[in-house]
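In: coordinates only, no sequence provided:
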């Protein structure tokens, strides 16, 4: 049997569309985990990236922090946190947030640093406060790159949130973990397909957000 056959069999089976293990339920759970992790990562990464980018300090420290964060094995960190804190949603959030903070932090820093210095100097010359310079001059110009960092983090989270199933939670990883345990490869392929589709949907969502929020004057081609 080929992959296409497994995909067709999985999605054409009505039992996969109903109940606590149905596709709608698992998709909602996966979205919930992903949104919570992205929100937490943004709350941590955006303010630090904006402030350090505005003042031009801490670039080397941010780069080292990002490198260290990306080097950590997500699954290994999950096992360590679960061993320490026990099961639950909290231990799952920690490795997902650690995974997502570096691209948000570094990209936000670089986005602010690449804003045309003449615009910043002109705003400062008119007596504009530093906070207003940041949010009224730098952020609008840096928004395309800032959104690209958030998009990268979101895709990584969506693709990795399947680890929640390892500690007994739901989400699309449930199909992959249960399918491997049961040797039900139809379920494994179906779950992997859903994760891939959700990652593509995430790209589409951020494209729409960029179209709505970024000024046409600073919008960059994809």
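Out: In hand now; what should we look at? Quantities reported herein were computed from a predicted structural model and do not represent experimental measurements.
In: C-alpha from now on. contacts and neighbour counts both.
Out: Will do.
In: so which residues of the protein form helices?
Out: Ranges of helices in the chain, per DSSP state H, are 3-12, 23-55, 59-71, 74-85, 89-113, 117-125, 130-132, 139-160, 173-182, 185-213.
In: list the helices and strands the fourth one packs on?
Out: With contacts taken as 3 or more C-alpha pairs under 8 Å, 6 or more residues apart in numbering; DSSP states H and E, helix 74-85 sits against helix 89-113.
In: likewise the first one?
Out: Using 3+ C-alpha pairs under 8 Å, 6+ apart as the contact test, the elements touching helix 3-12 are helix 185-213.
In: burial of residue 221, as a residue count?
Out: 5 (other C-alpha atoms under 10 Å).
In: same question but for residue 68, I mixed them up
Out: 12.
In: swap in residue 222?
Out: Neighbourhood size, residue 222 [other C-alpha under 10 Å]: 5.
In: thinking again about what came up before, ok, which of the helices of the chain comes nearest residue 219?
Out: helix 139-160 (6.6 Å; C-alpha to C-alpha).
In: can you tell me which helices and strands that closest one packs against?
Out: With contacts taken as 3+ C-alpha pairs under 8 Å, 6+ apart, helix 139-160 sits against helix 23-55, helix 89-113, helix 185-213.
In: how about the residue nearest the centre of the chain: what's its closest non-neighbour residue?
Out: Taking C-alpha atoms, centre = their mean, the centroid of the chain lies closest to residue 154, which sits 1.9 Å from it. The shortest distance from residue 154 to any residue other than its chain neighbours is 6.2 Å, reached at residue 38 (C-alpha to C-alpha, 6 or more residues apart in numbering).
In: isn't that neighbour right up against residue 157?
Out: Yes: using C-alpha atoms under 8 Å, residue 38 is in contact with residue 157, at 7.3 Å.
In: now do the contacts for the closest residue to residue 156 other than its chain neighbours.
Out: Excluding its sequence neighbours, the residue lying closest to residue 156 (C-alpha to C-alpha, 6+ apart) is residue 100, at 7.0 Å. With contact set as C-alpha atoms under 8 Å, 6 or more residues apart in numbering, residue 100 has these partners: 37-38, 41, 153-154, 156-157.
In: try it against this one:
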């Protein structure tokens, strides 16, 4: 019954509208490329499966950085809402804010001096840049819970870990998932800058299009980045609907 209710939230429009739009845009782009008169420089930039390799690298950078964001931000957000560490919350949020206050390209350049050039440095920079939404939403979601519910759970003999797992986290899930969704989209965009520190990704196509002044290469790299961001946001929105706890179906 619970599963059926969750599946009912996935209307045909949610499931098909955005993927159909993205697929149509990619099909139009593919047809345009088939008819385009590409010179040798543009063909070399796209040859040898280079587009597929860059797309795979971009997805890997996004997935890996988001994984580390979740591993760091959610446990830290939980810890900062416990009584013993609440006083440290403003400091931790201020540090997380620094990650987004610094321009993303500048942050990557600073990290190069200490970590060197490569995908690993790009992942570290993306994690620093995207940790704030998940951390802030985890803290906000847990703080928004009615203290009476927590006290009632303790009153029936639940342990602190039980209260966290069965009461607090389920109620905070919507806000946490919203933060994860923001972090995913941020990481897709930030991953394009990995090209400047040898991290690969679709940014390589965009940079190649700019440096060689080949508009088709630039358009393809940009369009694939936008398409990936839209698909990632769509998948995250479906996850929000499916993982929203029962009893919160009416909230948006």
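Out: Ah, there it is. These numbers were taken from a predicted model, which means no experiment stands behind them.
In: tm score of chain vs chain?
Out: After superposition, the two chains reach a TM-score (TM-score structural alignment, normalised by the length of structure 1) of 0.88; 216 aligned residues with a C-alpha RMSD of 2.3 Å.
In: quick one: map the residue nearest to residue 156 of structure 1 onto structure 2.
Out: Under the alignment defined by TM-score structural alignment, residue 100 of structure 1 corresponds to residue 130 in structure 2.
In: how far away is the equivalent of residue 196 of structure 2 over in structure 1 from residue 125 of structure 1?
Out: Aligned by TM-score structural alignment, residue 196 of structure 2 pairs with residue 166 of structure 1. Distance of residue 166 of structure 1 to residue 125 of structure 1, computed by C-alpha to C-alpha, to the nearest Å: 56 Å.
In: which one of these two is surrounded by more residues?
Out: Using other C-alpha under 10 Å, the more surrounded residue of residue 166 of structure 1 and residue 125 is residue 166, with 18 against 9.
In: residue contacts, the more buried one?
Out: For residue 166 of structure 1, the contacting residues are residue 177, by C-alpha under 8 Å, 6+ apart.
In: return the most buried member of the helices and strands packed on helix 139-160 of structure 1.
Out: Highest mean neighbour count among these (mean count of other C-alpha atoms under 10 Å): helix 89-113, with a mean of 24.
In: any idea how far that one is from the chain center?
Out: 8 Å (C-alpha atoms, centre = their mean, to the nearest Å).
In: can you check stretch 186-197 of structure 1 too?
Out: In terms of C-alpha atoms, centre = their mean, the centre of stretch 186-197 of structure 1 is found 19 Å from the chain centre.
In: cool, stretch 57-75 of structure 2 as well?
Out: Stretch 57-75 of structure 2 sits 7 Å away from the centroid of its parent chain (C-alpha atoms, centre = their mean).
In: number of residues surrounding the aligned residue in structure 1 for residue 182 of structure 2?
Out: Under the alignment by TM-score structural alignment, residue 182 of structure 2 pairs with residue 152 in structure 1. As a burial measure, residue 152 of structure 1 scores 17 neighbours (other C-alpha under 10 Å).
In: not counting sequence-adjacent ones, nearest residue to residue 152 of structure 1?
Out: Sequence neighbours aside, residue 103 is the residue nearest to residue 152 of structure 1 in space, at 6.8 Å (criterion: C-alpha to C-alpha, 6+ apart).
In: tell me who's in contact with the one you found.
Out: 66, 149-150, 152-153.
In: which of those are retained in structure 2?
Out: Contacts conserved in structure 2 for the contacts of residue 103 of structure 1, using both residues aligned by TM-score structural alignment, their matches' C-alpha atoms under 8 Å: 149-150, 152-153.
In: got a ChimeraX select line for the buried ones in those?
Out: In ChimeraX, this line selects whichever of these come out buried by 16 or more other C-alpha atoms under 10 Å:
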select :149,150,152,153
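In: closest to residue 217 of structure 1 out of the kept ones among the contacts of residue 103 of structure 1?
Out: Looking across these and measuring by C-alpha to C-alpha, the closest to residue 217 of structure 1 is residue 149, at 20.1 Å.
In: the closest one touches residue 109, doesn't it?
Out: No: with contact defined as C-alpha under 8 Å, residue 149 of structure 1 does not reach residue 109; the gap is 10.1 Å.
In: so what sits against both of the two?
Out: If you check residue 149 of structure 1 and residue 109 against C-alpha under 8 Å, 6+ apart, no residue is contacted by both.
In: what separation is there between the residue lying closest to residue 33 of structure 2 once chain neighbours are set aside and residue 230 of structure 2?
Out: Using C-alpha to C-alpha, 6+ apart and skipping residues adjacent in sequence, the residue nearest residue 33 of structure 2 is residue 216, 7.7 Å away. Using C-alpha to C-alpha, residue 216 of structure 2 is found at 21 Å from residue 230 of structure 2.
In: also residue 221 of structure 2?
Out: 14 Å.
In: ok, residue 73 of structure 2 next?
Out: Between residue 73 of structure 2 and residue 230 of structure 2 the computed distance is 24 Å (C-alpha to C-alpha).
In: sorry, back to before: now render the helices of structure 1 as CSV, adding distance to residue 222 of structure 1.
Out: Output for the helices of structure 1, formatted as CSV (distance: least, C-alpha to C-alpha, whole Å):
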stretch, distance to residue 222 of structure 1
helix 3-12, 31
helix 23-55, 22
helix 59-71, 25
helix 74-85, 29
helix 89-113, 16
helix 117-125, 24
helix 130-132, 29
helix 139-160, 10
helix 173-182, 31
helix 185-213, 9
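In: out of those helices, which comes closest to residue 221 of structure 1?
Out: Shortest separation from residue 221 of structure 1 across the helices of structure 1 is recorded for helix 139-160, at 9.7 Å, computed as C-alpha to C-alpha.
In: ok, now which ones touch residue 201 of structure 2?
Out: Contact analysis of residue 201 of structure 2 by C-alpha under 8 Å, 6+ apart lists 53-59, 61, 191-192, 194-195.
In: apologies, that question was intended for residue 110 of structure 2.
Out: Residue 110 of structure 2 touches nothing, counting by C-alpha under 8 Å, 6+ apart.
In: what lies in contact with stretch 190-205 of structure 1?
Out: Contact with stretch 190-205 of structure 1 is made by 6-7, 10-11, 151, 154-155, 158-159, 172-176, as judged by C-alpha under 8 Å, 6+ apart.
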